[in-house]
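Enquirer: Sequence below, structure please.
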Amino acid sequence: MQHVHAKHPRFWTSSRPTNHQDVGDLHTEEDEEPPADPYHSVPGSDTEVDNGVQPAFIGPGNNSFRNYHPGLTGQPCNANGDFLPNGTRPEPRQPKPPDDWSPYSSCLEFELADFIYTRSQISAANLNTLLELWAASLAGWPGGKPMFGSYKEMYRTIDNTRVGDVKWQSFTVKYTGDVVANPVPWMHDEYDVWFRDPHEVVRNMLANPEFANDVDLQPFHEYNTTDSTRRWQDFMSGDWAWRQADIIAQDQDCFGSTFVPIILGSDKTTMSVATGQNDYYPLYLSIGNIHNNIRRAHHNGVVLIAFLAMPKTTREYASKDEFHRFRHQLFHSSLSHILKTLKPGMAKPEVTPFRDGHYRRVIYGLGPYIADYEEQALLTCIVRNWCPRCLAYRNNLDNDDALHRCRDHAEMLITEFALDALWNEYGIVGELVPFTNDFIWADIYKLITPDILHQIIKGAFKDHLVEWVEKYLRLTHGDSRANEILDDIDRQIAAVVPFPGLRHFPQGRHFKQWTGDDSKALMKVYLPAIEGHVPPEIVRTFRAFLEFCYLMRRNVLTEKDLDDPDEALARFYRYREVFKTMGIITTFSLPRQHSMKHYKQLIQLFGAPNGLCSSITESKHVKAVKKPYRRTNKYHALGQMLLINQRLDKLAASRVDFESRGMLRGTCLSTVLNRLANSWLGDEDQPLASASIDESQGDCEDISGPRVEAHVSLARTRQWNRATAIVALADELHIPNLPDLVRAFLIGQLYPEDTRDPTEIPYLKYPRYEGRISIYNSAISMFYAPSDPSGIGGMRREYIHAAPTWRQNGPCYDCAFVITDPELQGMHGMDITRMLCFFSFKSEGICYPCAVMQWFDRVGDEPDEATGMWMVWPSFTRDHQRNLAIIHVDTIFRAAHLIPIYGQDFVPPEIAPCHSYDAFNGFYVNKFVDHHAFEIAY
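Expert: So this is what the prediction gives:
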């Protein structure tokens, strides 16, 4: 390996229910794509359609263009539904005064209610105490008066909010089938279903100004400007929305309307408490028009609309077929009843106000349903272990010739075959009727979405592959030796260095209760831990599987991007045969692994899978179910949870309303200070700074703001107990030649065109710096990472640490990607460094934010063949000294995560994560730590 003296990075920038309605007993019962016409007009109009964009439109970033659907164009109209000429401004609506905070009396009152109820979530008793203390503090002030007299007054004010107000309703369901001679208890029980009118919820979403720049009014096809290849991102870019628009546009009354697909999602969730197990069955709603980033960020883009009933009975009857069929049909009948208010708008357009002030004619349609495999089987009324999308036989799911399921074919089979033949030959439960049969243009088999979290991560990865590795070890080495190896794998996982957003496993993976977050975290660190303990074919199996998963999570996928997952999937199928050869498993006919075959087609239909993943509904559980449940008194908790959710929605809607009217700028304190300053100074344009919290408590977070590819800055808080001069810092870091490194850095900054090595420049010509410096324990990296949890604009923030002590767990010196050649892509244009110190100094009026770091050398010119990850080791000079340098923070891209190359030797138990970078000689650059890192290093 050739050692290098130095590397020169280039500068780079970059508890009560309301409105109860007892409805009584509930009684229920791929075409070719036509060519798009880029020019179209509204029937009966001589003007070209104008909906804010042209049929051919340069897409985001000016690197793509779009062809919009010629029929459903989202043409603005008036309140009567008459289409408007081009350029017509929205009809004026009754404006609200800029000081109208109703139902609150002031900005302070709203901010207080929002803070207490939404963010701090303190109990009513503690709230009363807080308000009493506030009242006492104001008692000596003339006219001093607290905002609310008690918690009841604050709750009453929130309840009086009319913006975004959709009341909870309920209906009762009971069994109405044939009753046996000795009826069982569940046949007489009544089940309450609580819901909110989905029609009103959707209208509120369409009128929400928060989505102003993140709504698509038409289906479209998007292409790269460079090579005209197709690309898929948000839902309306998929073929399903276009084909539905083709069908709807055949009705001339629908021409020029806006198609609004209704996206549903449901998933049972459990809260285990000391008093027992509490199960809830929430139903969520979104619309296909909003962008994926809105849906993932939950900015009111995913709304809780119902709690479905969960019938229970005694053990004697729980396993009976009659009870199972009743539960399943109850699910479908409830969905049909909840969604019935949308039916009129599915057959005939209705006029609806939008967030831009225009009215539009809207036509609704049932869109995809977000669900895990068990829920998909329930939705499609199929037998477990069959595929919900195709007719592949359950014992031969790898059959590539299987036809796709469709509603017409299923109904024909139900008409022609007996129930047992349907069950055994086609996997159809003939007694059940899908809820989609009650709605026009709806085919449940075509509405099943890709589910990365439950099908792939929790299913194929954790439940299959990880378990197969343990079976392999026990089969090969016996239980005793296998336990030793598994303990070593756990120690390797526990020794991994912390990283922003990475869940730590202090005891490895040896715990019983797994969540989706646990499975996602294990995926990021598992591959290097098993290398050396399993054959290379198993390592390659995991690599192919992980690469398929991460490729599927890309925010934008092109035709080329769809070829890469196919190649990874082919490798996965090829290498996984090792498990069958070794006798660990007899068949790969597994529905969750089989579902991976359908992902390419599902992307073409629905856009990028990360916008329809069950991780969206699972994370929504925390806000809509788990946290509200913890705020209840646990007695008849559901009614309290409904009220809590309604108040949270009202507060969120009020904030959006106030912000859209320009009434929420800065903080309450800054507003008051500016007002006082204006009265004192007579200058209304001179804002005063207010106190604010600068540092985040976490290591990473999603942020809003303008999109930038990447930007790094030093933390705002300097360390007062650290060195204040270069010489002192050299002693602190044990780097005697640090002053020389500073001079070399200044030469690169002052004379960027000088290509000589700094050692060749005469010493007397070196620029010198002997002034004060400021030391920082971290730097803040902000970058565009829409495939990971991020803000609405796709921005994410993380902290890169270089601290001698961090959270009382020892030193923390993180690694980072540094741009060394911006002309090259990926790791070919970057190097890995380890940050030893962040500092800044000012020379000749210029402030230089810097980092002292050690270089890593790449092992080879390509990633490791088995793991697919780049390998690096610490770089040393020819005289065996650490290869150090000082760089400008603008050359840092973001943090990098390294995992040791453990090999076959067991890891000592005393190795702590904070010492991992010092205890090993070689490392993998972990491209699986998050999806942004994968895109960098892939």
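
Enquirer: make it CA atoms for all contacts and neighbour counts henceforth
Expert: Will do.

Enquirer: Quick one: residues in contact with stretch 92-107.
Expert: Under the criterion C-alpha atoms under 8 Å, 6 or more residues apart in numbering, residues 110, 157, 158, 160, 161, 658, 661, 662, 663, 664, 668 lie in contact with stretch 92-107.

Enquirer: Give me the buried subset of those residues.
Expert: Applying 16 or more other C-alpha atoms under 10 Å to the contacts of stretch 92-107, the neighbour count classes 110, 157, 158, 161, 658, 661, 664, 668 as buried.

Enquirer: May I ask you to confirm that residue 564 belongs to a strand?
Expert: No. Counting by DSSP: H, G, I helix; E, B strand; the rest coil, one finds residue 564 to be helix, located in no strand.

Enquirer: Check the gap between residue 702 and residue 302 for me.
Expert: 18 Å (C-alpha to C-alpha, to the nearest Å).

Enquirer: same deal with residue 21?
Expert: 24 Å.

Enquirer: Of the two, give the one with the bigger neighbour count.
Expert: Neighbours per residue (other C-alpha atoms under 10 Å) separate residue 21 from residue 302, with residue 302 holding more: 22 against 12.

Enquirer: ok, now how distant is residue 540 from residue 557?
Expert: 24 Å.

Enquirer: ok, the buried ones among the contacts of stretch 92-107 vs residue 936, which is closest?
Expert: residue 664 (38.0 Å; C-alpha to C-alpha).

Enquirer: State the distance from that closest one to residue 685.
Expert: 16 Å.

Enquirer: Kindly report the same for residue 927.
Expert: Taking C-alpha to C-alpha, one finds residue 927 at 48 Å from residue 685.

Enquirer: So for the two, which sits in the more crowded spot?
Expert: Remark: of residue 927 and residue 685, residue 927 carries more neighbours, 24 against 9, as counted by other C-alpha under 10 Å.

Enquirer: That one is in contact with residue 937, isn't it?
Expert: Yes. Residue 927 is within contact range of residue 937, at 5.9 Å (criterion: C-alpha atoms under 8 Å).

Enquirer: Identify the contacts common to the two.
Expert: residue 869.

Enquirer: Residue 579 is in what secondary structure piece?
Expert: Element membership for residue 579 (DSSP states H and E) is helix 577-581.

Enquirer: here's the other one to compare against:
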Amino acid sequence: MVYDDQGLTMEDEETGDMGGAIDEDPGYMSDDLDDDDMYHFIPMEPEPGEGEAGPGPSTHRNRRQDAIYRSLDDDDDARVTDEHPSAGRCIQMDKHLHDKYRQLFGHGSEDKDGDILMDGTEPNSYAPFASELDWRVAQWAIKDSPGHAAFDRLLDIPGVKEKLGLSYHNIRKLHQIVDSIPERAGEWKTKHLRFKDRPGEKFTIRHRNVIKAIQSLWGSPELADDIVYVPKKVFSDSSRENRIFSEMWTAQWWHVIQNLLPDGATVAPVIIATDKTQLTQFSGNKSAYPVYLTLGNIPKALRRKPSKHACILIAYLSVEKISRAQLTQQEHRARGQRLFHESMRIVLSPLIKAGKEGVEMTGGNGEVRRIHPILSCYVADYPEQCLVACSKNGTCPKCQTAAKELQEMEGHEPRTQKWTRDIIIDAKNTSNTLTQFHSKCMDREVSGSINTPFWTDFPFTDIHRSITPDVLHQLYQGVLKHLINWCRRAMTPAELDRRIRSLPPAYGVRHFKNGITALSQISGTERKNMAKILLGCLAGAIPQRGILAVKSILDFIYLAQYSTHDSITLGYMEDALNLWEANRVFFLETGIRGDFNIPKFHSLLHYIESIKMFGTTDNYNTELFEHLHIDFAKLGWRASNHRDEFPQMITWLSRREKLTSFEVYLSSSHYAQLEHPLPISQRLPISIAKFPNQNKSLSAIEVSHHAPGFERALKEHLNLFLTPRTSNQTAALYPLPFKKLDIYHQFKFHPSSLQDDEEESDIVKAIPISKTNPHGRFDTVIVLKGDAAEATGVAGTQVGRVKVIFCLPSKLDYGLGPMDAPPQWPQGPLAYVEWFSKFKASPGNHGMYSVKKTDSPGILPLVSIVPLTSIRQSCMLIPQYSLRPAVEEQSWTTDTVLDSASSFLVNNWQNMYAFQTIY
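Expert: The predicted structure follows:
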């Protein structure tokens, strides 16, 4: 063979042992994932020629087009859950769990039989710290990082450490105490890799035992009550025809794997993420290559919260540059890819034996189970997906489609590990040079740089299936980026910017005051804000086919982010793809594009399959792991002296993790001593400031809030509570028994979320005019009007503009002294609303409803006083622009457009909640 001279050798920094690469036949999975007969994965060691990869999107016929998965009231929830009958069996209970935690932190010892021995005295629960105050100061010094010199100067002040009772006199002594706390996630090790033909060039990998990291998550008291051990099938009702996908344990993959394991075994779906990140901001080229791990057993809502510590950093891969001396560009690239795979083999190889045989682990609740940690999902951006899956750059890492055929919507044969390995082995056996090997692999859409992929021996894993959708980079920074650029060409950039500049303000939507044409280095957040306003700004500017093409992509992007899916919503995603296929020809006919052979557009075809396999996309979105760069890379870098930084970063991170582990131990210990846990407070649907912003006269309110009909509307509203009821005309003549009202400038609205694990919030503002704000701000909202309103759709609602937010006084003045307000008057906050026209029966071809103002020259708009609780959500109105704008339209600004324009589109892309409500 011709590859030995460029092989990688491994040297353990602690022992100096040399190791080699593993190169054996892989295990893989079958493609039969039918819901009724879904346990047919090919065995772990298949015979040659067996095994195919997973299904493509299926067709959902005869589904209800008027339905979407809704959040249900407790009385209406007809969902049925079927748990796997033999999964997650508890082997035994660890009776000494809490005592072992105490021993871990030096509060006891263990005899030869494993029993915990205490010395008979009451231990200091804060040891190794002297007291709670000693511990709290240490926690502040490590986590808030006031600076070593500053901390030493503080303790040097006479009497400070004595009066606080501190057990340390400087930061060095504090670090020694913290370093004595055991590392629950495993000690860090350093290993070096060298190419055999360049022994003087070494590449450093810093990692810890992946099994220890999994055990630390599994045994965390903080997560003990939330970890799930059993896969479940969830259906919308007892007919079991409509399956619901959300968490990873509700999807197909876990069920299939469970049936390949012995009865009682527990699956630990391992989610791995790698993403190289820049450490320096403005100058320098320092970078880090972290590897993150989390488990699918942990609910996704907890995985997304860094404060829950449900994700662990398990490695820093090498970032040393490979010398280009005497190497062609192809050879240099090949060495970089080979280095990555050998590094990941070192980091993840313990999963091979543990996945096959299982490992006994104790949960944070003391339950002992036999755990099989199995690589389920690999989270990465597109270049790294190709690197991990050994696919040719420019092709799909999940299917065999050639680069020039990516635009085809059907007929994509899936890749499998066996297919990829067979191509690599065949190329190795029939090649005499590296160039021949590279060419033969590339001709078959496989990377020609990697001899032995790291995932070769992983049990029950197919790396191509494990590659998951990437909402951030594929949808927003890929598909949407292309789409916006094409739309700029379909209409002039100047016209698009003019429309964007004049959009009214709305909660959750960024205002691009200079348009978007001149922006560079656009972030994912900015792309998301562009998506919210794009279609409304295109309406009337490009032909219907172009509108439908853009709408189909936006539909898909938003649907792909649902936190819960079922066969109906997955059908909507399929409909969006079909609509795109039918209308994308617009960009071809106008010469904007020549083809759609773009990998990120092609990736849309695999979203439905991945959601069925692993649950909704928020289980494995790259945004979560990119956020972890702050804590696990950037802050550690800043805390170092920027010279030989990685050992310092690891030490800094370890100390913080040890304090976090100690904090969890303390909280779980104290929680266990409570007979009745403290109740969890619930958020009210409406929140408003404790004190009003202003107390104004009625006449001043009408002027400063542009509300000329406010006083009359208030009289008519209060007349409804008179006994006997008086006609509105008579009531309008009576003077109100108060002259001033408490005015609020905003309120927060917390609607019932469609997500079980999160709460949505909304803000509505009614800011009066002032010298600094000559136009004020008066937001538009959707208000419930009648009993016809449902969880989704616009029936029973109407758009209004909130002009005044106020509360009625509790004391009135009828001229005879203060009197209590009538008890039948509304007790909560109210809003003065100017109405827009009612919704039409159906939206336009762009999917947005149109509304008009109800006023005309000389005639006041229709108005009402409504309780804040009847407001459903804020909404954004986009003016209906003309194809050839008049001078008046060209003068619209974000502050005046709601007053100047007469007809609007209701933007149902304002936020995810709005989309799910109006769609």
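
Enquirer: hmm, back to that, from the buried ones among the contacts of stretch 92-107 of structure 1, which land in helices?
Expert: The members of these that map onto helices under DSSP state H are 110, 157, 158, 658, 668.

Enquirer: Would you reformat the residues you listed as CSV and include distance to residue 232 of structure 1?
Expert: Formatted as CSV, those follow (distance: C-alpha to C-alpha, whole Å):
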residue, distance to residue 232 of structure 1
110, 41
157, 45
158, 41
658, 35
668, 42
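
Enquirer: Now the counterpart of residue 195 of structure 2 in structure 1: closest residue in space that isn't a chain neighbour?
Expert: Here residue 195 of structure 2 is matched to residue 175 in structure 1, going by TM-score structural alignment. Residue nearest to residue 175 of structure 1 in three dimensions, not counting chain neighbours: residue 187, with 5.4 Å by C-alpha to C-alpha, 6 or more residues apart in numbering.

Enquirer: Return the mean post-superposition distance for the longest strand along structure 2 against structure 1.
Expert: The residue-count maximum for a strand in structure 2 (DSSP state E) belongs to strand 367-379. Average distance, strand 367-379 of structure 2 versus aligned residues of structure 1 after superposition (mean C-alpha distance after the TM-score superposition for structure 1): 1.2 Å.

Enquirer: From the chain's centre, how far out is that strand? Work that out for me.
Expert: 22 Å (C-alpha atoms, centre = their mean, to the nearest Å).

Enquirer: Quick one: the helices in the stretch 451-600 of structure 2, in order.
Expert: Assigned by DSSP state H, counting those that start in this stretch, the helices in the stretch 451-600 of structure 2 fall at 463-466, 481-490, 493-501, 524-538, 544-559, 567-583, 585-589, 599-602.

Enquirer: residue range for the longest one in structure 1?
Expert: Looking back up the chat, that one is helix 567-583 of structure 2. Counting by TM-score structural alignment, helix 567-583 of structure 2 sits on residues 559-575 of structure 1.

Enquirer: Identify the residues contacting the matching stretch?
Expert: Looking at what lies outside stretch 559-575 of structure 1 - C-alpha under 8 Å, 6+ apart - the contacts are 229-231, 537-538, 540-542, 544-545, 547-548, 551-552, 596, 600.

Enquirer: buried stuff in that stretch?
Expert: In stretch 559-575 of structure 1, counting by 16+ other C-alpha under 10 Å, buried: 561, 562, 565, 566, 568, 569, 571, 572, 573, 575.

Enquirer: repeat for stretch 275-294 of structure 2
Expert: Within stretch 275-294 of structure 2, judged by 16+ other C-alpha under 10 Å, the buried ones are 275, 276, 277, 279, 287, 288, 289, 290, 291, 292, 293, 294.

Enquirer: now stretch 894-904 of structure 1
Expert: Quick answer for stretch 894-904 of structure 1 (16+ other C-alpha under 10 Å): 894, 895, 896, 897, 898, 899, 900, 901, 902.

Enquirer: and if you look at stretch 441-461 of structure 1?
Expert: Buried, per 16+ other C-alpha under 10 Å, within stretch 441-461 of structure 1: 441-461.

Enquirer: Then stretch 509-518 of structure 2?
Expert: 509, 511, 512, 515, 516.

Enquirer: again, but for stretch 835-843 of structure 2
Expert: 835, 836, 837, 838, 839.

Enquirer: My read is that residue 841 of structure 1 contacts residue 776, right?
Expert: No. Because the distance of 11.6 Å does not satisfy C-alpha under 8 Å, residue 841 of structure 1 is recorded as not touching residue 776.

Enquirer: Have a look at the two and say which one is more surrounded.
Expert: When neighbours are counted by other C-alpha under 10 Å, residue 776 comes out ahead of the other of residue 841 of structure 1 and residue 776, with 23 against 20.

Enquirer: What does the more buried one correspond to in structure 2?
Expert: Match for residue 776 of structure 1 (TM-score structural alignment): residue 744.

Enquirer: Spit out the contact partners of its match.
Expert: 688, 689, 692, 693, 694, 766, 804, 805, 806.

Enquirer: which stretches of the stretch 551-700 of structure 1 form strands?
Expert: 557-558, 700-703 (DSSP state E, counting those that start in this stretch).

Enquirer: circling back to that earlier point, closest to residue 222 of structure 2 out of the buried residues of stretch 835-843 of structure 2?
Expert: For these, the nearest to residue 222 of structure 2 is residue 839 (48.4 Å; C-alpha to C-alpha).
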